[in-house]
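*Asks:* Provided below for reference: sequence and predicted model.
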Amino acid sequence: MKLIDIDKTRYRRHLNRVLIGCGLALAVGSLLISQTLIALFPDPSGSHFHWNALGVVVTAAAIGLGLSKYRHHDYLTEVLYVWELKQSLNKITRKMRKLEAAAQQGDADALLALQYSYAGSRQLWKLDDNVIIMDELNTKQAQLDTLAAKFNVTLNVDDYEDSILKRF
C-alpha cells in the first residue's frame, strides 16, 4: 500500500459523518426490526431479548454490507485509505520484534518495513491529532536513519510492499 497525502479536514468530516450515520442507522434499524418482530410474534412471558438481539444483528449486517458495497465511493476515499493504512501497520506491528532484529543486522527489507511503519504512523497520528508519542517516533526514526546509513541502504516508502513481511 502506498502512502498518499490526504486532506485532514475532509477525512475528519467524512469519518464523523460515517460514524454518526452508522450509529443512527444501527439504533433506528434495530429498533424497527425488533419492534416489528415483537408485534408479529409476542412472547407471553414478556421477554423479547432474542428479537432485540436479532434486530441488532440484522441491522449491523446490513450496515456492514452497505459499507462494503460502497467502500470505493468517492465519499469514503479517505476513510478507506486510513482503514487500510491501519491494517497495513498492524501487519508490521505483529512482526516488529523480528523486523527490529533483522534491521540491526542490516536487512534492507526489514529497514524498509520499519521506515514504512514510522512514516505511516506519523501520518496516521497527525490525522487523528495523536501527537503525544511523536517524540518517541522521532527517536526511533533517527535510530533507523543511523542504521540505514551504516549499512548504506536507501529507504523509500514507495518501494514498500506487504509481501516482504512473509520472510519475517
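*Replies:* Thanks, I have it. Numbers count the residues shown, from 1 in each chain.

*Asks:* contacts, neighbours, all on C-alpha from now
*Replies:* Will do.

*Asks:* So the residue with the largest distance to the centre of the chain versus Leu37, what's the distance?
*Replies:* Distance from the C-alpha centroid of the chain, by CA atoms, centre = their mean, peaks at Pro44 (45.0 Å). Distance of Pro44 to Leu37, computed by CA to CA, to the nearest Å: 14 Å.

*Asks:* just Gln143 next, same as before
*Replies:* Separation of Gln143 from Leu37 (CA to CA) stands at 60 Å.

*Asks:* Looking at those two, which one has more neighbours?
*Replies:* Leu37 (17 against 12; other CA atoms under 10 Å).

*Asks:* Alongside the first one, take a look at this:
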Amino acid sequence: MKLIDIDKSRYRKNLNLVSIALVAGLTILSLVFGALLIAAFGTQASENIASGESTGNFHLNLLGVIFAVVVCLSVMIRVKDSAFMHEVYYVWRLKALHNRIYRRLKSIKAAANNHEVNALVILSFYYAGLKQVYFLDNNTLTMSKVEKDISELERRICESKQTVSLDQFDEKMLEAFN
C-alpha cells in the first residue's frame, strides 16, 4: 500500500454520507426484514400475550438484522472501488494496516533500535500514515506525539546513515515481525 494525497473536505463529506447511508440502511432493512419474517413465520397469537411481555419473535428480529447486515455488506463490497468511495475505502484500508503494524509494533521498534532497514521503513510508513489519518479525522490531540515520533525516527535514521523512503514499504515486510 502506498500513501496517497486525500482531499480532506471530500473525504469528510463522503465518509459522513456513507455513515448515514449505512445507519439508515441497517435500520430500515432490519425493520423490513424483521417484519416480513414475523409476518411469514412469527407467533400471531396476540390474544395470549399480556401487555409488555415478549412475543417470542426475537429470533426472527435477530435474523432480520443479520439479513440487513449481509445486504449492506454486499452493497459496500460492490461500491468500494467506485470514485465516490475512493478516499473512504483508502482510509479504511490504511487504518486496517495500522492495526496490523500496531500488533507488531514492539518487535518492530526493537528491530529499529538495532538499525534494521525494514523496521525503519515500516515505522516511517506507520507514522506518516498515522499523521495523515489524524489530519483527515481532525485528531489534533495526538498529532504532536506523532510529530515527535517522526522526528525521533528521522534522527535515528540519520544516525544509522541509511536512506529510508515511504516508497520502500511493502506489506510483506510485516511477516518478519511477530
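*Replies:* Done, it's in. Every value quoted in this text rests on a predicted model; they were computed, and no experiment measured them.

*Asks:* Which stretch of structure 2 lines up against stretch 74-93 of structure 1?
*Replies:* Mapped onto structure 2 using TM-score structural alignment, stretch 74-93 of structure 1 covers residues 83-102.

*Asks:* Equivalent analysis for stretch 111-120 of structure 1, please.
*Replies:* Going by TM-score structural alignment: stretch 111-120 of structure 1 matches residues 120-129.

*Asks:* Pull out the buried residues from that stretch.
*Replies:* 120-129 (16 or more other CA atoms under 10 Å).

*Asks:* Equivalent analysis for stretch 31-43 of structure 2, please.
*Replies:* 31-35, 37-38, 42.

*Asks:* quick one: contacts of it?
*Replies:* Applying CA atoms under 8 Å, 6 or more residues apart in numbering, the contact partners of stretch 31-43 of structure 2 are 55-57, 60-65, 67-68.

*Asks:* Mind doing that once more with 10 Å?
*Replies:* Defining contact as CA atoms under 10 Å, 6 or more residues apart in numbering, one finds that stretch 31-43 of structure 2 is touched by 25-26, 28-30, 44, 49, 55-68.

*Asks:* Can you tell me which of those residues end up in helices?
*Replies:* 25-26, 28-30, 58-68 (DSSP state H).

*Asks:* Please, where are all the helices along structure 2?
*Replies:* Going by DSSP H, structure 2 shows helices at 8-41, 58-79, 86-103, 105-113, 117-136, 143-159.

*Asks:* okay, the angle between the fourth one and helix 117-136?
*Replies:* Interaxial angle of helix 105-113 of structure 2 relative to helix 117-136 (axes from the mean of the first three to the mean of the last three CA atoms, to 10 degrees): 120 degrees.

*Asks:* How far off centre is helix 105-113 of structure 2?
*Replies:* Relative to its chain's centre, helix 105-113 of structure 2 lies at 24 Å (CA atoms, centre = their mean, to the nearest Å).

*Asks:* Average offset of it relative to structure 1?
*Replies:* Comparison of helix 105-113 of structure 2 with structure 1 after fitting gives an average deviation of 0.7 Å (mean CA distance after the TM-score superposition for structure 1).

*Asks:* Please name every helix or strand in contact with that helix.
*Replies:* On a contact count with 3 or more CA pairs under 10 Å, 6 or more residues apart in numbering; DSSP states H and E, helix 105-113 of structure 2 meets helix 86-103, helix 117-136, helix 143-159.

*Asks:* try 7 Å
*Replies:* helix 117-136 (3 or more CA pairs under 7 Å, 6 or more residues apart in numbering; DSSP states H and E).

*Asks:* The helix it packs on against structure 1, how far on average?
*Replies:* Mean for helix 117-136 of structure 2 is 0.3 Å (mean CA distance after the TM-score superposition for structure 1).

*Asks:* Need the residues that contact that helix.
*Replies:* 3, 8, 98, 108, 111-112, 140, 143, 146, 150, 164-166, 168-169, 173 (CA atoms under 7 Å, 6 or more residues apart in numbering).

*Asks:* Alright, calling it a day.
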